[in-house]
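Participant: Predicted model, plus sequence, below.
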Amino acid sequence: MLQISPAPFHSILVIQTKFIGDLVLASALAKNLRLEFPGASIVFLCEARFESFVMAHGIASEVVAFRRDRMRGTPLERGKELYAMVRALRRFRFDLTIDLSDSKTSRIVTGLVNAKTRVGYNPSERPLRMLERQPANVFAKPYGFDGQHFLYRYLSPLEALGIELRTVIPNLQPLPLETAKALALLGQHHLRPNAFIAVHAGASFEGRRWQPERFAAVIVEIAGETGLDVVLVGGPDEREIAERIVARTAPSVVSLVGDLSLESLLAVLKQARLFLGNESGPMHMAAATGTPVVGLFGLTEPSRWGPVGVPSISLQPPMPCACMAEDLCRAPDPSKACCVWGLEVKPVVDAVREVLSRTEMKLERAI
């Protein structure tokens, strides 16, 4: 194994090609790197749609972005995108590469960039296939600092490099301009800060989305009981889910689904009294702003992927679950299993009440 020099690194590449929730968790790694090497340039390799968010919130000094659709295209399209990606990266002359993605493509990129110090995982998340190689010369444990949450997987390279862990919990706060825009938008809908629940009923895979009808049932009960308004959030491809919820709920439910950039979404989540939603990127974004969370999980283990650093309850149906959709489930892959559909309405209502009660007590103490 390479012996780490005590001299600071000057140009650092972090490869995080996954999703927005992963980037939120990886922001804690970036913060520690910045504290350890304040003069270093920290570059993130990430998907193009996340570039402005990563830059706006200071997660990276610079971003090299790629298009996921091209990386999933024809061999020629993939080759062109990979060539452009590596060419853009090599101009930085990195002396440290940290591969958080731990994928076949990220290992290829690590090898081609060829920084002197290259951190990867041992063992890899998935076994290397024939002809694959691990270009790393410094190896991080699957979970560093004796942690169990996936956050500690993204912090593990620090331990491998002998860097002190100075901060753990991701902390992302909206920009002042985005806060002003969020307050103005909420005002247009007669919504007050800290007086609404943000609900995200979407997720990247259908099986990870709790049924819209059940979200609606929770909203009706909690809104009627507490007087809190409800704001639906999500991406443009989740509008149909929002429409199904709005059709079953009171007029006080406002849908901002498809109307917010990631930067604006963060600002809206910061103003919420509570976040209720499926295991997804917005859940981690809400937690990173300090907003309490009720998270709904299926086969994914909440102890690995639950919200961190805020009052929260993560709900999961009893395991092993009775299969809810045999034609759709692809267990044991947690991203392709419909176990969350087994959650009933009552435990979710009870969890929302419990977290609201905890935060109410904190508010009273503060006053």
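Facilitator: That came in fine, so what should we check first?
Participant: C-alpha only now, for contacts and for neighbours.
Facilitator: Will do.
Participant: Please enumerate the helices of this structure.
Facilitator: 20-36, 51-56, 68-71, 75-90, 104-113, 151-160, 176-188, 212-226, 239-246, 262-271, 281-289, 302-305, 345-366 (DSSP state H).
Participant: what's the longest strand in this protein?
Facilitator: strand 41-47 (DSSP state E).
Participant: Return the list of helices and strands in contact with it.
Facilitator: strand 11-15, strand 62-66 (3 or more CA pairs under 8 Å, 6 or more residues apart in numbering; DSSP states H and E).
Participant: Give me the angle between it and strand 11-15.
Facilitator: Counting by axes from the mean of the first three to the mean of the last three CA atoms, to 10 degrees, strand 41-47 lies at 20 degrees to strand 11-15.
Participant: circling back: hey, which of the helices and strands packed on strand 41-47 is tucked in deepest?
Facilitator: For those, the largest average neighbour count (mean count of other CA atoms under 10 Å) is found in strand 11-15, namely a mean of 23.
Participant: So what touches it?
Facilitator: 40-46, 92-101, 106 (CA atoms under 8 Å, 6 or more residues apart in numbering).
Participant: separation between residue 57 and residue 85?
Facilitator: 23 Å (CA to CA, to the nearest Å).
Participant: any idea how far the residue nearest to residue 343 when sequence neighbours are not counted is from residue 177?
Facilitator: Ranked by CA to CA, 6 or more residues apart in numbering and with sequence neighbours excluded, the top spatial neighbour of residue 343 is residue 317, at 5.3 Å. Distance, residue 317 to residue 177, using CA to CA: 40 Å.
Participant: The two: which has the busier surroundings?
Facilitator: Neighbour count, other CA atoms under 10 Å: between residue 317 and residue 177, residue 317 has more, with 18 against 12.
Participant: who's in contact with that one?
Facilitator: 297, 298, 339, 340, 342, 343.
Participant: and here's the other structure:
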Amino acid sequence: MNLSATAASRGLEPERILVVRTRFVGDTVLAIPFLRNLRRRHPRAQIDVLVEQAPGAVLADCPYKDELLVLPDAAVRGVPIPAALSTLFANARWLRNRHYSRAYILKRSLSAILLVRLAGIPHRVGFASQGGGLLLSRAARIGGHRHEVEVFLDLLRVDGIPVDDGRNENWVAPDVATKVDRRLGGLPPDRTRVFIAPRSTAREKEWPVERMARVVSWLVNERNCEVVFCGAPRDMAMHQEIATRAGTRAARHAHDMTSEFNLRETGGLLARMHLAVGVDTGLLHVAASHCVPVVSLVGPTDPNRWCPWGTFSEVIRAPRLQRPWALRLRQALFPLRGSDLHWPIGTAAMNDIGVEQVEAAIDRLLAGRQAVLPSRQAAA
């Protein structure tokens, strides 16, 4: 039964729904298919999304949510237990005063489940992990190595809500489009624009800088490309090193726009790219949400779960995989059908990825891209 529609027909206030998806840019943007399906089921509901301040910007222009919420008392890791509990109860009281009747917890976290339970939200849907399943009204089990988008959609399925094909999408606000187009207007219009994302939150996910520089040099000198960087301020030193190593001519066609755009605006910038290339980082998921082709370099990451979603993409991973004994034992006890996996399970070393592999993947995507400029992919 659609409770929102029922409430509206009786002249009651629309149902208030909370979605919890804190931390990480990539995880947050991958929640868009979930939000679309939730909105389709509850068209009149107030749907608020609890995020962290910085990553939440990737949902700023999402039409399926009403408000982006940030907890008034941010949790800090490593603090004494009494202080952590005090923060938890204070945040729960704040949420309780917002009178939600339904919550979906997209974060695999016992603390997130406890927060929602202490907030008095009667209908709670989350993952049966971290020991919090008994605190939920309905719990979804995380099985196999399914993509994170499908895992999020499982929360709707277990709650009896039908889902669509899970297609990806994103939006660019008119003010952001104007700012981005003005900046890109200074680049040669006849050159392909390639976004480079070389930095990750985990060092083991990064590719050697000198190899990324060789790719940038090849893009500029052999493929007539303009290269664009845009990340966090801490990334700028790496951007500069890559451009310098790429050579003088390549450096003239490499543009670091980090200081010019915030995260929301970086989404608009990505929407104007012809291609995005990088390591496993949230910005590649943002690019994919704008249907920009992506070349993703992965090592310790499971591409079955974290490959670019809903766009043309190439995942580059070294063929030599490491399989810890615990993983081998789990696979022996609970074997997966071959059709369940696109990539074999295991971890690979980023150092084993060759420059030629990346260049060949770029060529395949550039050869197949549509002639329509990326500016026509973004919604005004």
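Facilitator: Received the coordinates, thanks. This structure is a prediction, so every number in the text was calculated from the model and none was measured.
Participant: Export the helices and strands packed on strand 41-47 of the first structure as a markdown table, with columns for distance to residue 225 of the first structure.
Facilitator: Shown next, in a markdown table, are those (distance: least, CA to CA, whole Å):
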| stretch | distance to residue 225 of the first structure |
| --- | --- |
| strand 11-15 | 46 |
| strand 62-66 | 46 |
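Participant: just checking, residue 179 of the first structure touches residue 269?
Facilitator: No. Residue 179 of the first structure is beyond contact range of residue 269, at 10.1 Å (criterion: CA atoms under 8 Å).
Participant: Among these two, which residue is more densely surrounded?
Facilitator: Neighbours around residue 179 of the first structure and residue 269, counted as other CA under 10 Å, are more numerous at residue 269. The numbers are 31 against 20.
Participant: For that one, which residues are in contact?
Facilitator: 198, 275, 285, 286, 289, 291.
Participant: now with 7 Å?
Facilitator: Contact analysis of residue 269 of the first structure by CA atoms under 7 Å, 6 or more residues apart in numbering lists 198, 286.
Participant: sorry, back to before: now the residue nearest to residue 343 of the first structure: how far from residue 120 of the first structure?
Facilitator: Separation of residue 317 of the first structure from residue 120 of the first structure (CA to CA) stands at 34 Å.
Participant: Tally up the residues packed near the residue mapped onto residue 54 of the first structure from the second structure, please.
Facilitator: Using TM-score structural alignment, the partner of residue 54 of the first structure in the second structure is residue 59. By other CA under 10 Å, 24 other residues sit near residue 59 of the second structure.
Participant: Over to residue 237 of the second structure?
Facilitator: 9.
Participant: Ok, residue 203 of the second structure next?
Facilitator: 8.
Participant: now do residue 266 of the first structure
Facilitator: Residue 266 of the first structure, neighbours per other CA under 10 Å, totals 24.
Participant: same thing with the one 5 residues further on?
Facilitator: As a burial measure, residue 271 of the first structure scores 23 neighbours (other CA under 10 Å).
Participant: From residue 228 of the second structure, how far out is the residue mapped onto it from the second structure?
Facilitator: Mapped onto the second structure by TM-score structural alignment, residue 271 of the first structure lines up with residue 272. Look at residue 272 of the second structure and residue 228 of the second structure: by CA to CA, they are 11 Å apart.
Participant: Same check on residue 295 of the second structure?
Facilitator: 15 Å.
Participant: now swap in residue 149 of the second structure and tell me
Facilitator: Distance, residue 149 of the second structure to residue 228 of the second structure, using CA to CA: 28 Å.
Participant: same check, this time on residue 264 of the second structure
Facilitator: 16 Å.
Participant: before we move on, the earlier item: what about burial for the contacts of strand 11-15 of the first structure, which qualify?
Facilitator: By neighbour count, with 16 or more other CA atoms under 10 Å, these hold 40-46, 94-101, 106 as buried.
Participant: Any idea which of the helices and strands packed on strand 41-47 of the first structure gets closest to residue 134 of the first structure?
Facilitator: strand 11-15 (14.5 Å; CA to CA).
Participant: thinking again about what came up before, quick one: the longest strand of the first structure to the second structure mean distance?
Facilitator: Once the two are superposed, strand 41-47 of the first structure sits an average of 1.1 Å from its aligned residues in the second structure (mean CA distance after the TM-score superposition for the first structure).
Participant: ok, and what's touching that strand?
Facilitator: Contacts of strand 41-47 of the first structure (CA under 7 Å, 6+ apart): 10-17, 60-68.
Participant: chain center to it: distance?
Facilitator: How far strand 41-47 of the first structure lies from its chain's middle: 16 Å, per CA atoms, centre = their mean, to the nearest Å.
Participant: That strand versus helix 104-113: what angle between them?
Facilitator: Between strand 41-47 of the first structure and helix 104-113, the angle formed by their directions is 140 degrees, by the same axes, to 10 degrees.
Participant: Give the aligned equivalent of residue 77 of the second structure in the first structure.
Facilitator: By TM-score structural alignment, residue 77 of the second structure lines up with residue 72.
Participant: Give me the number of neighbouring residues for its match.
Facilitator: With other CA under 10 Å as criterion, residue 72 of the first structure counts 10.
Participant: tell me the contacts of it?
Facilitator: Counting by CA under 7 Å, 6+ apart, residue 72 of the first structure touches residue 78.
Participant: Next one: it from residue 50 of the first structure, what distance?
Facilitator: Taken as CA to CA, the span from residue 72 of the first structure to residue 50 of the first structure is 18 Å.
Participant: sorry, back to before: quick one, which of residue 264 and residue 228 of the second structure is more surrounded?
Facilitator: residue 228 (23 against 19).
Participant: residue contacts, that one?
Facilitator: Contacts for residue 228 of the second structure (CA under 7 Å, 6+ apart) come out as 194, 195, 196, 254, 255, 256.
Participant: try residue 232 of the first structure
Facilitator: Here residue 232 of the first structure is in contact with 198, 199, 200, 242, 254, 255, 256, 257 (criterion: CA under 7 Å, 6+ apart).
Participant: now those in JSON lines, with neighbour count and distance to residue 143 of the first structure?
Facilitator: Formatted as JSON lines, the contacts of residue 232 of the first structure follow (neighbours: other CA atoms under 10 Å; distance: CA to CA, whole Å):
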{"residue": "198", "neighbour count": "30", "distance to residue 143 of the first structure": "31"}
{"residue": "199", "neighbour count": "27", "distance to residue 143 of the first structure": "31"}
{"residue": "200", "neighbour count": "28", "distance to residue 143 of the first structure": "29"}
{"residue": "242", "neighbour count": "25", "distance to residue 143 of the first structure": "37"}
{"residue": "254", "neighbour count": "20", "distance to residue 143 of the first structure": "40"}
{"residue": "255", "neighbour count": "20", "distance to residue 143 of the first structure": "38"}
{"residue": "256", "neighbour count": "20", "distance to residue 143 of the first structure": "37"}
{"residue": "257", "neighbour count": "24", "distance to residue 143 of the first structure": "35"}
